[in-house]
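> What follows is a protein structure lacking sequence information:
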């Protein structure tokens, strides 16, 4: 079936998940205020009597109508202030409300990033259901920050919330600021600095990865067991929240409550949180905009089904639409770049280990010797970042050859492939490693090596070794110097065909700056360390400690 996906990019800015409270008292109901053209400003009381402001757009004719809400920290009048901002929904017969979250724009209160959005979302939805312009059926929608507010509202299980449509949103607030315990220096730290947040607050954010009661109220992954509605998740393979759309879908579709289980949809395209950098461009791949299939707006189709009982066939289709990436040099696109349909995710792959070998090879043959490779990691000379799942700087499948040859950057690659290798699902690295100090980092990348040598980054991840057993207070443990440990590194999910003539590669190092802060190797937090030390880090590739990347292999159903 022919498919086309709109590439109209929406300005879905994101945020840093700073644990610190950001206070902002705001005024409402100013007599001098004029609502945007076509909108009626309405005020919604919360359970604590704080009043939130929203712009309401109504269809022509007689109500009541089914209603859709989006809740934004990015100011309703800035993002939805232009004429016709609500037409897409009202022309389809929905009342549409865009609301400033607590402490933002014209809403009262104090802004605490995502802390209040569960109960505030609940109160807003239930208030809407009681208005004379609402028929009692409510949906919630949004991307990025608005996707998070949507997910948090759904975890509170409002009785009148019937469906949600979520674009690029995480399963945990953690992934906005940390990967494997390493702080996302450029995206979280740099973004916060541009918002005027102090270095003291940013340093406190970087320290806040260990689990605590602070996280419990707003952890979508912990609280999604309370979600009881159909949700459509739309995400990108290079997006900073890749894991959220995929894993929220997985849980709700297969383990969710009765109203959620079996009623989910997932679409994953080859895009990031903004335009991709590098020399690759995926044809017909969509983006962070309105998703259309065969010219039909899928969000409106979703809400037509669940809020209007229009049997448009959306629930008769395969639950998962995933873009299978392949060779995508801008001047030589492969016809293997295509959309595929699956009954679930992951699509029943065969997990295959590709083992690291001391000579730099990567193969399905397990090591039989007792060799290992060591390198010096100097925190004052970190490996630079080129691409990956970034927000505020270059992102996507950039060429890793720019890093050059370094003693602390290990490359492992297969022989030239004689047949295609199709990967679809979660990618995991089992790394056996040691360090000569109390703490260090290990970074892993999955790379598609083109015939001309272009090293396209597909996935990358990190682990701060003190968090190797978990982030619960009793799980955090410093390393024993020179004692090897097994590290499990989650690289998230992808769908890519490594084509004949290419190579599969794994790159291992201990820094990736400014994507991540740099571990001082002293056991201190990076912001506290006055004298970083050079670490001697060792990767094991032995018979009893075989480091390997685990790839989910599928076979082309066509």
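On my side now, so go ahead. For clarity, every value in this text was computed on a predicted model and none was experimentally measured. Numbers count the residues shown, from 1 in each chain.
> alpha carbons only for contacts and neighbour counts from here, please
OK.
> The stretch 51-200 of the chain: strands as residue ranges?
Assigned by DSSP state E, counting those that start in this stretch, the stretch 51-200 of the chain shows strands spanning 51-57, 65-72, 95-100, 134-143, 161-167, 178-179, 182-183.
> Of those, which is nearest residue 209?
Of all the strands of the stretch 51-200 of the chain, strand 178-179 sits nearest to residue 209, with 7.2 Å by C-alpha to C-alpha.
> ok so, going back, deepest in the core, which of the strands of the stretch 51-200 of the chain is it.
strand 182-183 (a mean of 28; mean count of other C-alpha atoms under 10 Å).
> what about that one, distance to the chain center?
15 Å (C-alpha atoms, centre = their mean, to the nearest Å).
> tell me, what residue is most central in this protein?
Residue closest to the average C-alpha location in the chain (C-alpha atoms, centre = their mean): residue 241, at 0.5 Å.
> Apart from its neighbours in sequence, what residue is nearest it?
Of all residues not flanking residue 241 in the chain, residue 170 sits nearest, at 4.9 Å (C-alpha to C-alpha, 6 or more residues apart in numbering).
> try residue 442
residue 510 (4.3 Å).
> Tell me, how many residues neighbour that neighbour?
Neighbour count of residue 510, defined by other C-alpha atoms under 10 Å: 27.
> Tell me which stretches of the protein form helices.
Using DSSP state H, the helices of the chain run over 76-79, 87-90, 117-129, 145-155, 191-194, 199-207, 213-216, 220-223, 242-255, 298-308.
> any idea which of those helices is most buried?
Buried most deeply of the helices of the chain, by mean count of other C-alpha under 10 Å, is helix 145-155, with a mean of 28.
> do you know how far residue 235 is from residue 539?
Remark: distance between residue 235 and residue 539 (C-alpha to C-alpha, to the nearest Å) = 34 Å.
> now residue 274
As for residue 274, its distance to residue 539 is 35 Å (criterion: C-alpha to C-alpha).
> These two: which is more packed in?
The residue with more neighbours, out of residue 274 and residue 539, is residue 539; 27 against 23, by other C-alpha under 10 Å.
> quick one, what contacts the more buried one?
372, 373, 374, 431, 432, 433, 434, 547 (C-alpha atoms under 8 Å, 6 or more residues apart in numbering).
> so the fifth one touches residue 482, yeah?
I take that to be residue 432. No - with contact defined as C-alpha atoms under 8 Å, residue 432 does not reach residue 482; the gap is 11.7 Å.
> wait, which of the strands of the stretch 51-200 of the chain is closest to residue 43?
Ranking these by proximity to residue 43 (C-alpha to C-alpha) places strand 51-57 first, at 4.7 Å.
> Below is structure B, check it against A:
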């Protein structure tokens, strides 16, 4: 054993003399031991935030039924008499503002920097049941009425939130502007069904308005399979859920192997999701969809709030809502509504927009719009700052001429003034009727892809720009028919919504039609050589043939009998230049974006059986049995 020093030995003897062991002598007092158990984390930590140029508040705002909604508020330091810009979202209010960033301009999304410069208070709120907010989540919760027998909806939640804000933010001037894109555009539109008096301006951007007719879920009855991932991400948990796992890199093959959207959903556990069960049991445009279509609701309950409806000309997700809401309100005489359509993909208005796919613009069309149009529109009503030029009824970009056009009314051409371009023999397209017919075989086992393979829904750059994809990648397929004019010796200006008007017969008992209107560039194009011969779709959509007699009245197609299929295509403001051609492409699938039509009539395509999927020969008539055409909104010189 080591030797013990004299000092240590003496200390040990003293301890023993007191009847204590050396170990006990080292024990701490009981009070100190208890203190050791207290948490090192204070009950509430308040960071000093030195150098921050804004105050950040996080509150739970009570609704009329007691449910509290999680809300983030950013107030510039020293603010006095500033208006409030509010966005209500299912996409996590916390994600709209970076934490621990001293300068508000750096903390907000890039599209909000101009708003910071102009002087606004920012309000972001999680809607019911999502992220930090209480209550049950219901996908695009319908307005109170036949589909919602409760006392609350996104209209009342917006009203109650605004009411709390004007009473609790003395830094504000008591005025609120509403903004938001996609689902957040839905919440803006819902707020307009019964707005708080403090709401002075609104901008629904690419809003989800009618999910069956032409926004996210369906287009004219054809189901958009890309949203299956959205369903799990959005409704499998309160926060962000996961996309459906893939066993294949190529979604084209993965969905082909699954068979139907219903089979895919069942395999991946979707029967646990109430939203999927509701949607899949309503494949037709019945009251389930009609009663929550907001373009009808905003006319039934019009607001006096000045509203700027925004949409991209190539919006791959919500192409329908803004323009149809605007048109419905204008037709009902509500002149406080305006439409803006830019050369953008979905929500690109909130990003940089110098280009779209292969198309290039002079400058950042989105940033310029936000600075020169959007913020001045809000300032007019929230800051009493009249713009130099009043906002026109319609402001729509002309992608061919690369500039904005303003219109006192829109559309510039009524439907009665549409010009037919008839399908011709030898794949021609002309304003005079022709004679004859053309056929193709549509095989559900080999559907036409919506983009070059491999198709990957998770590839956002590809997904965002597929609507401007060069269509030469399918133009030589035998199940795609192409018709084009001779080379134009004059410009053809199009303003409004085209229509497809097809007369066709099929050997099956159901059919889909995809119609594309295309600007065919000259074989060489000096300004941008890669656009030589480019087939640029300027308007396209899909129509499910069983709804030819009414969207709420599906019916089998009589085999071998000519039927008319007439449907509206997306709005255009476009000039087809001399040296170009106008082309129309027609096909019967656009996969895997849209589910396959089995071409055998079944009550619910979601749950079609493998044996229901059959080849069909489809014949387009352009003679005595029917003059198939596209009806174009040509502006007469």
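Everything's here; your move. Here the structure is a predicted model, which is why all the values come from computation and not from measurement.
> one step back: shouldn't the residue nearest to residue 241 of the first structure be in contact with residue 244?
Yes - proximity of residue 170 of the first structure to residue 244 meets the contact threshold set by C-alpha under 8 Å, at 3.7 Å.
> re the thing from before, contacting residues around the residue nearest to the centre of the first structure?
Contacts here follow C-alpha under 8 Å, 6+ apart; on that basis residue 241 of the first structure touches 168, 169, 170, 175, 176, 235.
> Check residue 343 of the first structure too.
318, 319, 320.
> Name the residues that touch stretch 119-128 of the first structure?
Identification of contacts with stretch 119-128 of the first structure by C-alpha under 8 Å, 6+ apart yields 44-47, 67, 69, 71, 102, 134, 136, 138, 149-150, 152-154, 156-161.
> now do stretch 321-336 of the second structure
204-210, 214-215, 294-296, 298-299, 302, 304-307, 309-311, 337-339, 393, 410.
> circling back: can you convert the strands of the stretch 51-200 of the first structure into a markdown table and add a column each for distance to residue 189 of the first structure?
Formatted as a markdown table, the strands of the stretch 51-200 of the first structure follow (distance: least, C-alpha to C-alpha, whole Å):
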| stretch | distance to residue 189 of the first structure |
| --- | --- |
| strand 51-57 | 29 |
| strand 65-72 | 22 |
| strand 95-100 | 25 |
| strand 134-143 | 22 |
| strand 161-167 | 24 |
| strand 178-179 | 11 |
| strand 182-183 | 8 |
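> Out of those, flag the one nearest residue 310 of the first structure.
strand 65-72 (12.5 Å).
> tell me the angle of the closest one relative to helix 298-308?
If you take axes from the mean of the first three to the mean of the last three C-alpha atoms, to 10 degrees, strand 65-72 of the first structure sits at 130 degrees to helix 298-308.
> Okay, angle between strand 65-72 of the first structure and helix 117-129 too, please.
Between strand 65-72 of the first structure and helix 117-129, the angle comes out at 150 degrees (the same axes, to 10 degrees).
> what sits up against strand 65-72 of the first structure?
Taking C-alpha under 8 Å, 6+ apart as the rule, strand 65-72 of the first structure contacts 89, 93-101, 121, 125, 128, 133-142, 145-146, 149-150, 307-308.
> ok so, going back, the contacts of residue 539 of the first structure in strands, which ones?
Judged by DSSP state E, strands contain the following of those: 372, 373, 374, 431, 432, 433, 434.
> Does residue 257 of the second structure lie in a helix or a strand, and which?
Per DSSP states H and E: residue 257 of the second structure is located in helix 251-258.
> equivalent range in the first structure for that helix?
Alignment note (TM-score structural alignment): helix 251-258 of the second structure is unmatched in the first structure.
> Of all the residues in that helix, which ones are buried?
Buried positions in helix 251-258 of the second structure, judged by neighbour count with 16 or more other C-alpha atoms under 10 Å: 251, 252, 253, 254, 255, 256.
> Can you name every helix or strand that it contacts?
Counting contacts by 3 or more C-alpha pairs under 8 Å, 6 or more residues apart in numbering; DSSP states H and E, helix 251-258 of the second structure is packed against helix 261-267.
> chain center to the helix it packs on: distance?
Here helix 261-267 of the second structure shows a centroid-to-chain-centroid distance of 23 Å under the convention C-alpha atoms, centre = their mean.
> mind listing what residue 382 of the first structure touches?
Residue 382 of the first structure neighbours (C-alpha under 8 Å, 6+ apart): 511, 512, 513, 518.
> Repeat the analysis, applying 6 Å as the threshold.
Residue 382 of the first structure makes contact with residue 511 under the criterion C-alpha atoms under 6 Å, 6 or more residues apart in numbering.
> now swap in the one 4 residues further on and tell me
If you count contacts by C-alpha under 6 Å, 6+ apart, residue 386 of the first structure has none.
> what about the strands in the stretch 451-558 of the first structure?
Using DSSP E, counting those that start in this stretch, the strands of the stretch 451-558 of the first structure run over 455-464, 485-498, 503-509, 535-542, 548-554.
> In the second structure, which residues correspond to the first one?
Meaning strand 455-464 of the first structure. Counting by TM-score structural alignment, strand 455-464 of the first structure falls onto residues 535-544 of the second structure.
> For the matching stretch, give me the average deviation versus the first structure.
On superposition with the first structure, the mean distance recorded for stretch 535-544 of the second structure (mean C-alpha distance after the TM-score superposition for the first structure) is 1.2 Å.
> Which residues does that stretch contact?
The contact list for stretch 535-544 of the second structure (C-alpha under 6 Å, 6+ apart) reads 220-222, 468, 470-471, 512-520, 569-570.
> Tell me how far it lies from the chain's centre.
Computed by C-alpha atoms, centre = their mean, the chain-centroid distance of stretch 535-544 of the second structure equals 18 Å.
> Next, the distance between the ends of stretch 324-339 of the second structure.
10 Å.
> right, I mislabeled it, should have said stretch 408-415 of the first structure
23 Å.
> One more: stretch 153-172 of the first structure?
End-to-end distance (C-alpha to C-alpha), stretch 153-172 of the first structure: 14 Å.
> picking up where we left off before, ok, now how distant is the residue nearest to the centre of the first structure from residue 229 of the first structure?
Taking C-alpha to C-alpha, one finds residue 241 of the first structure at 21 Å from residue 229 of the first structure.
> which position in the first structure aligns with residue 308 of the second structure?
Aligned partner of residue 308 of the second structure by TM-score structural alignment: residue 232.
> same deal with residue 140 of the second structure?
In the first structure, residue 140 of the second structure lands on residue 114 (TM-score structural alignment).
> roughly how far apart are its match and residue 349 of the first structure?
From residue 114 of the first structure over to residue 349 of the first structure (counting by C-alpha to C-alpha), the distance is 36 Å.
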